[in-house]
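# sequence first, predicted coordinates after that:
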Amino acid sequence: MPHAPQRKIPATYMRGGTSKGVFFTLSDLPEAAQRPGEARDKLLLRVIGSPDPYEKQIDGMGGATSSTSKAVILSKSESPAHDVDYLFGQVSIDKPFVDWSGNCGNLSAAVGPYAIANGLVDASRVPDNGMAEVRIWQVNIGKTIVAQVPMTHGQVQETGDFELDGVTFPAAEIPVAFMDPADGEGAIFPTGNLVDDLEVPGVGVLKATLINAGIPTVFINAQAVGYTGTELQDAINGDAKALAMFETIRAHGGVRMGLIEHVDEAANRQHTPKVAFVAPPASYTASSGKAVDAESVDLLVRAMSMGKMHHAMMGTAAVAIAAAASIKGTLVNEAAGGGDRAAVTFGHPSGSLRVGAQASLVDGIWQIDKALMSRSARVLMEGNVRVPVESH
């Protein structure tokens, strides 16, 4: 019997920070997928190559890791205070769902370049040379991101000498500011505490900092779960017992933070919260073979994303690290030595990263005015993705 041909959809494959994903302009999507719902989710799942029981995403654009199983939908913003609306979807690798519950901080760095190149930013706001300020409305969490995009002769400058651990080649630096980065209207500390006692079956009672900045994150001490903070991916991702433990911690942290009502709901909310463990500085060899000296970092952080240890650090989790480090008494601040800190350099599996945050105490409640970091981004491929007609 005859089969319908594939449909072509304009798309751009981009790296942003230590992630990469498929970028779309909203108006280029099939009409049914221009609205939230099943049609949109089915389309993105098919584009990325999910659900894949082999967990390889061979038949799609995904790269079989949380860092490479992502989709972005952009549109010109109707708000005069913003240039572009940015919607992020974390596509599950082996399950049939797209998680819309949070942002991707790494891909945030690619939003500005894409928006400029695709006419989503008013030309009057884009200089021929210098820095173009792109005001981004992050739809998932309802927050503003401001990216500084370098321009040369009227084109986005992608090449440069900025090096980012976790990315092989240098590129142009893109400073990104996450304004008031608490997720939605929630408090920075959902429980009202800088440190909570989190009871986790099979693990015990863990000290935890539950913070909602950049992305909801559960921070625990590495030593409390038998680690040093110098671990690389293989030490965790090849250990089924460890992965199950971290997922249990994540589920119970999600309940305590009010993100879910019961631990069973965590399975369908893989993107948030994140779990990360922290430790004081120590020397180790990064996954690239680069030596990270204890003297070069303020603390060590390892983070879990979509059930596995991340190869570097999620951008939104870096925002959470910056925010927690800036507030005395959190586990992150204590791992960094305590005291007042406007910025920290933390060690991760691929190397290190410097992040900063401005925190203030207003009427006894902590708030983060903004978090800052530098990333890079570039177009990897542009044109069309093809999907079978039945997938949209």
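Alright, I've got the coordinates.
# switch to C-alpha atoms for all contacts and neighbour counts from now on
Fine.
# in stretch 292-310, which residues are buried?
292, 294, 297-310 (16 or more other Cα atoms under 10 Å).
# nearest to residue 351 among these?
Distances from residue 351 to these, taken as Cα to Cα, are shortest for residue 292 (6.5 Å).
# hang on, the earlier thing: any idea which of the buried residues of stretch 292-310 is the one closest to residue 283?
Distances from residue 283 to the buried residues of stretch 292-310, taken by Cα to Cα, are shortest for residue 294, at 4.5 Å.
# adding another structure so you can compare the two:
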Amino acid sequence: MTSVGDDILAFDVVANAITGMSMKQMKIAATYMRGGTSKGVFFALNDLPEAAQVPGAARDALLLRVIGSPDPYGKHTDGMGGATSSTSKTVILAKSGQPEHDVDYLFGQVAIDKPFIDWSGNCGNLTAAVGAFAITQGLVDPDKIPANGIAVVRIWQANIHKTIIAHVPMCDGEVLELGDFELDGVTFPAAEVLVEFVDPADEAGAMLPTGNVVDELDVPGVGCFTVTLINAGIPTIFLNAQDLGYDGTELQEAINGDVAALAKFELIRAYGALKMGLIQSIDEAKTRQHTPKVAFVAPPQEHSVSSGKTVTIHDVDLLVRALSMGKLHHAMMGTAAVAIGTAAAIPGTLVNLAAGGQARTSVRFGHPSGTLKVGASATQQAGEWQVEKVSMSRSARVLMQGWVYIPADTIA
């Protein structure tokens, strides 16, 4: 048995440990949304504490605590994250300051086991939810929103300085979220949202950063690979599955449990980023985890996807598997789908060759959860390839809305 003195001593230890710490929580208006095959926590900029309304340490600290990172257990038990790259995401929206745009969209990819948020790229999947959130939050001019029909929301993607157009279905003055559109990688059907990525190539440089549709990438200690390097949607390194010892039908467990394979992919990603001019030294890759992506392609073959459904050679033009934040994605990142559609439209890329090599304005590819069709049209001007627009259908739905709570001293 413990004595009264022991209990008092224990209380004193606890009291001393929390001296100087705030014992209160702050609450912040937030919406938890699914967009495409991802989900994340959405904020209106004006709802954030003043210190977090501008980029910097306070904003990062707040969002890390919301998600529950860094979490050495890799579970996000004490936060809103789902402990995967698809579910450790944050979005901040504001009425747009850009001409002819409705809303500014800023995306933060939150690392799971590190105190780090990558602001270098977009999330194409969550883009599908941006228009709906903007409408419900009053960020879009009411005159632009029909009571019934399609609301066209022009989005300024603030991470990459690009225009995205979301076609949001409306019914009786409200965003229509439910419907019969099925998206592989999402359990339940919902309303279809058409998303168009306008001029998706990286504004900072050429869409093909080396000027070549294929290159040789030498990765010390790993090997030399034929690759296609592209800046469209999100910087992406494409490889042939066969060169990696794969056939393109792999599911998550085949790669994510292989420590050696993941280490090899990270080295490929780092040296690919260097060749693309995204970083100046290999060490910089550690601070740029969200981009570039690594993907491998293969010609079609019949196989089973994660749901157990069979995909035949007639269902797809090619197979693609992509890694995000160091792990094989359970479906396909929306931005990587833009890169796939763009590369498929350019003759001679590894993506185009895996799809048969012919000219095309759309491609249907297989991913670990099923298939996805992406439309893109490429033209060559003054020797450089350009893509005007890439489009795809996604869906989105509000999962929860209200307040998210974090310790009040998080951004003190």
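Sure, I can see it. Since the model is a prediction, treat every value here as computed from it, not as a measurement.
# hmm, back to that, and the buried residues of stretch 292-310 of the first structure, which is closest to residue 34 of the first structure?
residue 306 (25.8 Å).
# in strands, which of the buried residues of stretch 292-310 of the first structure fall?
By the criterion of DSSP state E, membership of these in strands covers 292, 299, 300, 301, 302, 303, 304, 305, 308, 309.
# for the residues you listed, give me TSV that also has distance to residue 359 of the first structure.
As requested, those are exported to TSV (distance: Cα to Cα, whole Å):
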residue	distance to residue 359 of the first structure
292	28
299	19
300	21
301	20
302	23
303	23
304	25
305	26
308	30
309	28
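# nearest to residue 118 of the first structure among those?
residue 305 (30.3 Å).
# quick one: the closest one and residue 66 touch, right?
Yes - applying Cα atoms under 8 Å, one finds residue 305 of the first structure in contact with residue 66, separated by 6.4 Å.
# tell me the spacing between the residue lying closest to residue 228 of the first structure once chain neighbours are set aside and residue 276 of the first structure.
In this structure, residue 228 of the first structure finds its nearest non-sequential neighbour in residue 222, 5.6 Å apart by Cα to Cα, 6 or more residues apart in numbering. Counting by Cα to Cα, to the nearest Å, the separation of residue 222 of the first structure from residue 276 of the first structure is 9 Å.
# which one's more surrounded, those two?
Legend: neighbour count by other Cα atoms under 10 Å for residue 222 of the first structure and residue 276, higher for residue 276 (27 against 21).
# hmm, back to that, let me know the closest of the ones in strands among the buried residues of stretch 292-310 of the first structure to residue 236 of the first structure.
Of these, the one sitting nearest to residue 236 of the first structure (Cα to Cα) turns out to be residue 309, at 6.6 Å.
# what's around the aligned residue in the first structure for residue 204 of the second structure, how many residues?
Applying TM-score structural alignment, one finds that residue 204 of the second structure aligns to residue 185 in the first structure. As a burial measure, residue 185 of the first structure scores 10 neighbours (other Cα under 10 Å).
# what does residue 411 of the second structure give?
Residue 411 of the second structure has 16 neighbours, counted by other Cα under 10 Å.
# list the residues that contact residue 340 of the first structure.
Shown in contact with residue 340 of the first structure (Cα atoms under 8 Å, 6 or more residues apart in numbering): 326, 327, 328.
# again, but for residue 172 of the second structure
147, 148.
# which non-adjacent residue is nearest the spatially most central residue of the first structure?
Residue closest to the average C-alpha location in the first structure (Cα atoms, centre = their mean): residue 104, at 3.2 Å. Spatial nearest neighbour of residue 104 of the first structure, excluding adjacent residues (Cα to Cα, 6+ apart): residue 316 at 6.0 Å.
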